[in-house]
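1. next come a sequence and a model predicted from it.
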Amino acid sequence: MDKSNKIIVGISVGDINGIGIEVILKTFEDKRMLDFCTPVLFASNKVISFHKKTLKLNNSINGIPSVDKVVHGKINVVNAWKEDVKFDIGKLTEVGGKCALMSLQSAVEALKENKVDLLVTAPINKENIQSEEFNFPGHTEYLESELDGESLMILMTDQLRIGLITGHIPLSKVSETITPDLIKSKVEVMYSSLKQDFNISKPKIAVLGLNPHCGDNGVVGTEDDEIIRPTIKEIQETGKLVYGPYAADGFFGSKTYEQFDGVLAMYHDQGLAPFKALSFGNGVNFTAGLNKVRTSPDHGTGFDIAGKKKANHLSFQEALFSSLHIHRNRIEYQNLTKNSLKV
């Protein structure tokens, strides 16, 4: 297959009753987007056509039997399922979950076989996608099980990158999950990602504390003094510019994050609540640490506005541009490091 030097982007469409297909089609309404990459949507021609007609969009869709038949300059659609499916726009349905999974599985398989260069995922619903084949709290954990490497969820804009020490786990399990080895591991993933994916030669990373005010010297918790602070000191001794722990409220309130290339939060809402307050609608979810590039928008399925042509596509568009940028940075980094002189 002649790629004509064009990056082929695999796109899973998420829940077919949500806003995923809408933000995808809106992104590619601007035909100039096809100058940057060649999209391959894993869904069905009928589903895409239905959304296109419902939303009164003008995209030209090109159905192909397999990724090997991709046509550059077109929005390609590979049928991830052949049977007719029932639409219930804006509703949580079993069919929506099944189609989301089939789309994701097909896209990941093409990614693993190098038939697409990278993956951009539209939002799934974490409830109706659960099955014997998908028993994960989200995309990140599923992709880690399918690809090589250790994953790190990073929410990012041009000015802010927040990674999570712990991901989709109950708050009650956070403190028992945080260990020196886990902190070291996530720092290493973020450090490596900042170098190879973002072209930052000497990354500067902030680590947030776990307890309010980082424990106030043990008054409101001992984890910061007994686990986090000694681990950061140990990491610093390797030469990495890693600092903390920082109390999250003051860290974001004073905009201290502007002084760092990356931030590691201890748990999901500690990182994502301030991130979305600062950048909702423009943020990107990037799965760092894996051997393949995957990004997604920073929003959910949007059932409440599905089918109404109200969805903002800018986060999906940013996810697409970010994936292309990271993909190119990785190639450049690999080319530079594979020929480096060994001392």
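-> Yep, it's here. Numbers count the residues shown, from 1 in each chain.

2. please make it C-alpha for all contacts and neighbour counts, starting now.
-> OK.

3. if I look at the closest residue to residue 290 other than its chain neighbours, how far off is residue 288?
-> Distance criterion C-alpha to C-alpha, 6 or more residues apart in numbering; nearest residue to residue 290, sequence neighbours excluded, is residue 149 at 4.4 Å. According to C-alpha to C-alpha, to the nearest Å, residue 149 and residue 288 sit 9 Å apart.

4. so for those two, which residue has more residues nearby?
-> residue 288 (25 against 15; other C-alpha atoms under 10 Å).

5. surely the more buried one is in contact with residue 195?
-> No. In this structure residue 288 lies outside contact range of residue 195 using C-alpha atoms under 8 Å: 11.5 Å.

6. need the longest helix for the protein.
-> Secondary structure of the chain read by DSSP state H shows that its longest helix is helix 314-338.

7. so which residues make contact with the one helix or strand residue 98 maps to?
-> Taking DSSP states H and E as the criterion, residue 98 maps to helix 94-112. The contact list for helix 94-112, computed with C-alpha atoms under 8 Å, 6 or more residues apart in numbering, reads 10-17, 42-43, 67, 80-81, 85-87, 116-119, 121, 124-125, 127-130, 134, 146-147, 292.

8. how about stretch 284-291?
-> 140, 144, 147-157, 189-190, 192-193, 293-298, 315-316, 318-319, 322.

9. contact partners for residue 56?
-> Going by C-alpha under 8 Å, 6+ apart, the list of residues near residue 56 is empty.

10. oops, could you answer that again for residue 175 instead?
-> Contacts for residue 175 (C-alpha under 8 Å, 6+ apart) come out as 210, 223.

11. at 10 Å instead, please
-> By C-alpha atoms under 10 Å, 6 or more residues apart in numbering, the contact set of residue 175 is 166, 210-211, 223, 266-267.

12. returning to what we had before: off-centre distance for the longest helix of the chain?
-> In terms of C-alpha atoms, centre = their mean, to the nearest Å, the centre of helix 314-338 is found 13 Å from the chain centre.

13. adding another structure so you can compare the two:
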Amino acid sequence: MSDNRIIRVGISVGDLNGVGIELILKTFEDKRVYDLCTPVVYASDKVMSFYKKQLKFNYPINFIADAQGIEEGRLNVIKVWDEVVELQPGIPTQVSGQKAFESLAAATEAINKEEIDVLLTAPISKDNIQSEEFSFPGHTEYLESKIDGESLMILMSKDIKVGLVTGHIPVSQVSEALNKELICKKIDIMYQSLMQDFGVSKPRIAVLGLNPHCGDHGVIGKEDDELIRPILEEYQEKGQLVYGPYAADGFFGNQSYQKFDGVISMYHDQGLVGFKAISFGEGVNFTAGLAKVRVSPDHGTAFDVAGKGMANTSSFQEALYKGISIIKKRKEYEKLTANSLKTKK
């Protein structure tokens, strides 16, 4: 990221028949946003013009061939494909999924080349995006394969940050997927991210147990006592504020999450049911642990309202602002740690 330019936020459009482009057009209609960032969308002039006309937006768009043409103060669209694409708002198609992948691939390449500083991904359909080029459960796994680092999916809002040890896998496979190496890796990523991406000097992390009531001393499962608890004791012996395991229902129900900077959940719905009950519509999906900053809204393609001008921009806009905040925090952290005093011999 160059210190001489406004932060560039690269945006993949998601499924062409979902709400992604509508969210983009609505968000960047507000000219005040351009004081914070320069948006760069990866799509085509024809697709953007279709939605611009259908949704009755009349502000100008800067259609360009590559990053050389990016202008501050404008919505920039880099043309990833030239062909005419049949659009059917609200209906997922093979073509809308393929173009979602092409947009994502172009934006990912751009952030690796440092043409953009933050990657903001609009929602994809995990079904129709599948191909020989994209055989992943979701954005997170694809980006981990393309960007340096090891990922942790964090869903966050102003009230809570929840990271997942296991992500998009069937519940039947969760227990056998858990091991000490994986749990420690995810805790370590959360710990580091809280410091470098959010400015928390001494993170407090809560870890949820796997079984109901954390196993009730082995009556409902042994993983909590035999696997998770000893790991947390090791962290505490090192002076790190990592506590648990906590039974998820009571933890969310009595608002214990308010005492911690981050929460580690053993599996997807264990953490995200609680999170979305607290923050639905305002949450942000952040991929921690990677060398580049990626954020996304916490909702899906919303095919039921696509093309109708009804899409709620709250989560998309919050993702935009969080991405800008995180890249700034990360640069501050890099400067502070780069100048650490060395111990004299």
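-> Yes, it's here. What you see is a predicted model; the values in this text were computed from it and never measured.

14. overlay them and tell me the TM-score.
-> Taking TM-score structural alignment, normalised by the length of the first structure as the basis, the two superposed chains have a TM-score of 0.98; 343 aligned residues with a C-alpha RMSD of 1.2 Å.

15. returning to that earlier point: overlap of the contact sets of residue 149 and residue 288 of the first structure?
-> residue 189.

16. for residue 58 of the first structure, see how far away whatever residue of the first structure lines up with residue 231 of the second structure is.
-> Alignment note: residue 231 of the second structure maps to residue 231 in the first structure; criterion TM-score structural alignment. To residue 58 of the first structure, residue 231 of the first structure is 55 Å away according to C-alpha to C-alpha.

17. of the two, which one has the most company?
-> residue 231 (18 against 13).

18. isn't residue 260 of the second structure right up against residue 200?
-> No. Look at residue 260 of the second structure against residue 200 with C-alpha atoms under 10 Å: they stay out of range, at 11.0 Å.

19. what about the strands in the stretch 51-200 of the first structure?
-> Taking DSSP state E, counting those that start in this stretch to define them, one finds strands in the stretch 51-200 of the first structure at 61-64, 75-79, 118-121, 149-156, 161-164.

20. just the buried residues from the contacts of residue 175 of the first structure, in PyMOL please.
-> Buried residues within those, by 16 or more other C-alpha atoms under 10 Å, are selected in PyMOL with:
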select buried, resi 166+210+211+223+266+267
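
21. ok, which of the strands of the stretch 51-200 of the first structure comes nearest residue 327 of the first structure?
-> Comparing the strands of the stretch 51-200 of the first structure against residue 327 of the first structure with C-alpha to C-alpha, the closest turns out to be strand 118-121 (7.5 Å).

22. contact partners of that closest one?
-> Under C-alpha under 10 Å, 6+ apart, the answer for strand 118-121 of the first structure is 7-14, 20, 24, 39-41, 100, 103-104, 107-108, 110-112, 139, 285-286, 292-297, 316-317, 319-320, 322-324, 326-327.

23. need the nearest residue in space to residue 308 of the second structure, chain neighbours excluded.
-> residue 55 (7.5 Å).

24. roughly how far does the one you found sit from residue 19 of the second structure?
-> The gap separating residue 55 of the second structure from residue 19 of the second structure is 11 Å, by C-alpha to C-alpha.

25. who has more neighbours out of these two?
-> More crowded of residue 55 of the second structure and residue 19, by other C-alpha under 10 Å: residue 19, with 30 against 16.

26. give me the three-state assignment for the residue nearest to the more buried one when sequence neighbours are not counted.
-> With sequence-adjacent residues excluded and distances taken as C-alpha to C-alpha, 6+ apart, residue 19 of the second structure is closest to residue 306, at 4.9 Å. Three-state assignment for residue 306 of the second structure (DSSP: H, G, I helix; E, B strand; the rest coil): coil.

27. how close does residue 227 of the second structure sit to residue 182 of the second structure?
-> In terms of C-alpha to C-alpha, residue 227 of the second structure sits 11 Å off from residue 182 of the second structure.

28. neighbour count winner among these two?
-> Using other C-alpha under 10 Å, the more surrounded residue of residue 227 of the second structure and residue 182 is residue 227, with 16 against 13.

29. who's in contact with the closest residue to the more buried one other than its chain neighbours?
-> Leaving out its chain neighbours, the residue that sits closest to residue 227 of the second structure by C-alpha to C-alpha, 6+ apart is residue 180, at 6.9 Å. Residue 180 of the second structure makes contacts with 227-228, 230-231, as judged by C-alpha under 10 Å, 6+ apart.

30. in helices, which of these fall?
-> 230-231.

31. make a markdown table out of the contacts of residue 180 of the second structure and add distance to residue 333 of the second structure.
-> Output for those, formatted as a markdown table (distance: C-alpha to C-alpha, whole Å):
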| residue | distance to residue 333 of the second structure |
| --- | --- |
| 227 | 33 |
| 228 | 31 |
| 230 | 31 |
| 231 | 28 |
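
32. so which of the strands of the stretch 51-200 of the first structure is nearest residue 310 of the first structure?
-> Closest of the strands of the stretch 51-200 of the first structure to residue 310 of the first structure is strand 118-121, at 19.6 Å (criterion: C-alpha to C-alpha).

33. how much does the closest one stray from the second structure?
-> Taken over the aligned residues, the distance from strand 118-121 of the first structure to the second structure averages 0.5 Å (mean C-alpha distance after the TM-score superposition for the first structure).

34. distance from that strand to the middle of the chain?
-> So, by C-alpha atoms, centre = their mean, the centroid of strand 118-121 of the first structure is 8 Å from its chain's centroid.

35. likewise for stretch 65-80 of the first structure?
-> Relative to its chain's centre, stretch 65-80 of the first structure lies at 23 Å (C-alpha atoms, centre = their mean).

36. now the terminal residues of it, how far apart.
-> 10 Å.

37. quick one, what contacts residue 211 of the first structure?
-> 175, 218-224, 246-248, 266.

38. which ones among these map onto strands?
-> residue 246 (DSSP state E).

39. nearest to residue 49 of the first structure, of the contacts of residue 211 of the first structure?
-> Nearest to residue 49 of the first structure among the contacts of residue 211 of the first structure: residue 266, at 42.8 Å, using C-alpha to C-alpha.

40. state the distance from the closest one to residue 179 of the first structure.
-> Residue 266 of the first structure is 11 Å from residue 179 of the first structure, where distance means C-alpha to C-alpha.

41. residue 285 of the first structure too?
-> From residue 285 of the first structure across to residue 179 of the first structure, the span is 25 Å (C-alpha to C-alpha).

42. before we move on, what about residue 186 of the first structure?
-> 11 Å.

43. mind listing the shared neighbours of these two?
-> In contact with both residue 186 of the first structure and residue 179: residue 165, using C-alpha under 10 Å, 6+ apart.
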